[in-house]
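Asks: Below are the sequence and a predicted model; questions follow.
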Amino acid sequence: MRAQKNSYFSATAAGYPNDNILNNLSSAISPVYTQSDDPSKPQSYLVSYYARANYTYKDRYLLTFTGRADGSSKFGPDHKYGYFPSGALGWRLSKEKFLEDVPWIEDIKIRGSYGLTGNQNIGNQMYRTLYAPNSYAGNNALTPIQLGNPDVKWETTKQTDIGLDFSFFKNRLSGTFDWYNKQTDDALLQLPLPPSSSYGMLLSNSVGIRNRGVEVSLQGDIIRSHDFRWSVSANISWNRSIVTRLTKNADLSQIRTPTGLEYGNTTLIEGQPLGLMQGMKVTGIIKTQKQLDDYKAKLGPMGFVFPYLGIGDPMFQLDTVSFASIGGAYPDFHALIGSGALKYFGGFTQGFSYKNFDLSLYFLFSAGGHLMWGDDVASTTFVGTSNANQSMLGRYTAQNPNASRPRLLLSDQIIYNTNLSIYSSSYVKLRTATFNYRWPKSRWMSNSGILSAAVFFSATNLFTITRYPGNDPETSDDSFSVAGAISM
């Protein structure tokens, strides 16, 4: 059992008769502010029960069963416990009689597993509706701070794995192959609520996500001699994450766009991958009076959004959206402008050894994704004293009519999250390089009690090949980060 409890008390008062001696709370004339435990962060408990059984027959057939039950105070009385069984089977083919005499096979094993895992990584007591003490006009008051959801429960992921392990040629070649399928039907997500509710967010099991992919790993010695060895290892992964379900709760329907659910700088759409980036899609720069007039006509009543619209400004992709609640249609600027989903990613290592010298090179690579360059977004309006990046130099001017970037307006406060700030995140990077020298054993080392000694030099992030103009394409996945990029 694991328990967590935080407690505190603080008080402030004014009107002390003496700051040196009579300075405790009871000496003050009037209390100013008193505060104790935050009701939104009370104590929490987790109790777990775990059982495991293993069975092996002739080191050929392997069976594992695991049963787990967890109870968490983070969920309501009817949903505190989650049950997560799992099982795995293994078959070592290399131990079978029809393969025992094959000299170049060391090991071949087929394995498979199925199991459930749970997630309770949320705040404490979020299933409750909470109020905080406050004061207004000299009177005591209670202020709503959290809308509870008593139906919130454990997030459960069902996972299936099928794998193959092998080793050949006296372990000169080995590797693994894995196929997996993870299905989460009740992912925990904080959904925004309309301001009229007086609450900001509501936690619910509102999203279904499927992760399916393949992982391959290989290791081998290309050259293995007495003095020289060249070894290679590589791994590559293909993963696809699909949104399989969005909440259909009518009370939350107003925060859904016509295509999906906006969340941060991304959009969740049923049947589409995770990491879809939303924003405003620039279709061109206004360069003639006719283009300006046509675009204003297309904007219609929504033209007030761009009060200074003129030649040199961007034209955005518009979709006409109809909503019964407002009794008509209006142009919608929301568009999908990129995807952070990768086609594949991985790494590979080159290792060289010659006598007492070792050299290791570790590379990483990624292909197929996109990043939104946060610094470029912040530089779009050029407001305030912050530095802007050099993309500002490509703005539209009378002397630069063929520019792909819009003109610059003084004190323009509209910040565009547009496709102009979306770049490919594909890269190849030399993450680390290490050179090592192993001192040969000698009499003085033995006499000194030194068993071994080595000296090495290591360098990190030596070079990166990429089209992404920011600091590093291998960046944070914080969707609100402006340090490097915005991605999912």
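Replies: Received, thanks.
Asks: drop to CA atoms for contacts and neighbour counts, all remaining ones
Replies: Fine.
Asks: Now do Thr160: how many residues are near it, please.
Replies: 19 (other Cα atoms under 10 Å).
Asks: What of Ile414?
Replies: Neighbours of Ile414 (other Cα under 10 Å): 11.
Asks: So it sits against Val383, correct?
Replies: No: with contact defined as Cα atoms under 8 Å, Ile414 does not count as touching Val383 (10.0 Å).
Asks: Excluding residues flanking it in the chain, which one is nearest Glu215?
Replies: Of all residues not flanking Glu215 in the chain, Ser237 sits nearest, at 4.4 Å (Cα to Cα, 6 or more residues apart in numbering).
Asks: let's bring in a second one:
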Amino acid sequence: MFRENYIDQNGVSNGSRIGRSLESYFTQANYNYAGKYYLSGTLRRDGSSRFFKNKWGTFGSVGAGWVISEEDFLSSSETIDFLKLKASYGVLGDQGNNSFAGQLGFNVQNLLGLPSLAPRAVVDPNITWESSQSFQTGIEARFFNGAIDFGLDYFVKTTTDLYVNKRLSPSTGDAIILTNDGEMVNKGLEFDLTGNIIRNEDFKLSLSINGSMYENEITQMPIENATGEAKVINIDGNFAQSAGRSRFDYYLREWAGVDPATGNAQWLESWVDENNNGQYDTNEGINDLEVYKAANPGASIQERVTTEYADATRKYNNKSLIPTVSGAFRLNTSYKDFNLSAQFSYSLGGYGYDQQYATQMSNGKVGSYSYHADMRDRWMNPGDITDVPRLYSNENIRVNAASTRFITSSDYLSLNNVRLGYSIPTQYLENIGLSSVSLWVSRR
């Protein structure tokens, strides 16, 4: 009985074990002169078992700081308590998450009840570390006897030898190969400001705010194996990547509302009058705008409204997942033995794709889906002006397919935590052997 269960294919247990290693050598040096001048440096050499030929990478960083407020010309300032300039440059390496990125191998499998070896997908034996060169400079300052604390940093991070999947010729027997190619730049500002607005014996009030603003740009696209030239665009779900664009720019068909006469959904289609007859003809539509413009520079491109989702043109719509600024701010105040603090987070300028909302605005078979309350505003009679198409039962089902219709602002202001507290005065605690007691209530 036990043996029959053991050989039954539905009851076979399985498992795996993956071994990988990283060998590193590291050195660091720090120098401080007179509490005014600071230097630091690191150097490391890393070797990863994930790679085949190019296992080793050399990385490091240098940094410098100057406390200007310690100089004689500022040491007696009544305005500037502390002022420091700083800058650093470093090179970092990323070994990725593929345990056998550059090594051919085999997987042990079961074939008709017997052990077998199946070759893994093709690999690039020259694959190596993804490398990032980072430069950062900034300022730290405190003014008016601690009334204002301020920090500002600017950074530029250039990442080369990106890990990318390249498509292979069908004759190779494999679809894609992981390799190093392309370049991307991240740059931006980070700031931190605290104002101790009121500071007297009974009442205190301070406000802190921090945030980051950064830009992402692909500066070099990977080379296509089939053409030997830089890839024009890489479409990745609702996003696309191309030179000069962000990693998270939306690339979708553009929603054009609802036809008031029929209630059908509408999108925009780009097209070119190839036969110069002044009107749209079959096969003059453009499927992917960036690909077409790269192949036909200077073409006179027009737009029309279509009710066929498949005819609509995929294109950039100048919306990105990346916010313009995001961060947090905090309020702290106290009056005698009572204290109150609140922390908020915020984000402005980014956009998200509301897939859940799209699902609830479908034209699937009635009874198979839950509808959003907005479905009550759907088109029902000729002449209705609405942005919700006519409701069909399992017809015209592409009304909720991916388009700019479901891109929505991701701006938010969120209360993360609020805390109210009370500290019992020490004169009431001296006789019971306690030095302090605080009572508080908090809400997240």
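Replies: Arrived safely, thanks for sending. Bear in mind the structure is a predicted one, so any value in this text is a computation, not a measurement.
Asks: returning to what we had before: which residue in structure 2 lines up with the residue nearest to Glu215 of structure 1?
Replies: Alignment note (TM-score structural alignment): Ser237 of structure 1 maps to Ser212 of structure 2.
Asks: Asn417 of structure 1 matches what in structure 2?
Replies: Aligned by TM-score structural alignment, Asn417 of structure 1 pairs with Ala402 of structure 2.
Asks: Its match and Gly237 of structure 2, how far apart?
Replies: Note on Ala402 of structure 2: its distance to Gly237 of structure 2, by Cα to Cα, to the nearest Å, is 9 Å.
Asks: Compare these two (neighbour count), which wins?
Replies: Ala402 (21 against 10).
Asks: Show the contacting residues for the more buried one.
Replies: If a contact means Cα atoms under 8 Å, 6 or more residues apart in numbering, then Ala402 of structure 2 has Asn238, Leu252, Arg253 as its contacts.
Asks: Filter the residues you listed down to the ones also in contact in structure 1.
Replies: Mapping those onto structure 1 (both residues aligned by TM-score structural alignment, their matches' Cα atoms under 8 Å) leaves Leu252, Arg253 still in contact.
Asks: What is the nearest of the contacts of Ala402 of structure 2 to Ser61 of structure 2?
Replies: The shortest approach to Ser61 of structure 2 among those belongs to Asn238, at 37.0 Å (Cα to Cα).
Asks: Which position in structure 1 pairs with the closest one?
Replies: With TM-score structural alignment as the criterion, Asn238 of structure 2 matches Asn265.
Asks: Who wins on neighbours among the contacts of Ala402 of structure 2?
Replies: Arg253 (26 neighbours).
Asks: residue in structure 1 matching it?
Replies: Checking TM-score structural alignment: Arg253 of structure 2 goes with Met280.
Asks: In this structure that match contacts Ile415, no?
Replies: No: under the criterion of Cα under 8 Å, Met280 of structure 1 makes no contact with Ile415, lying 10.2 Å away.
Asks: State which helix of structure 1 is the longest.
Replies: Taking DSSP state H as the criterion, structure 1 has its longest helix at helix 289-299.
Asks: now it, how far from the centre of its chain.
Replies: Its chain's C-alpha centre and that of helix 289-299 of structure 1 lie 40 Å apart, by Cα atoms, centre = their mean, to the nearest Å.
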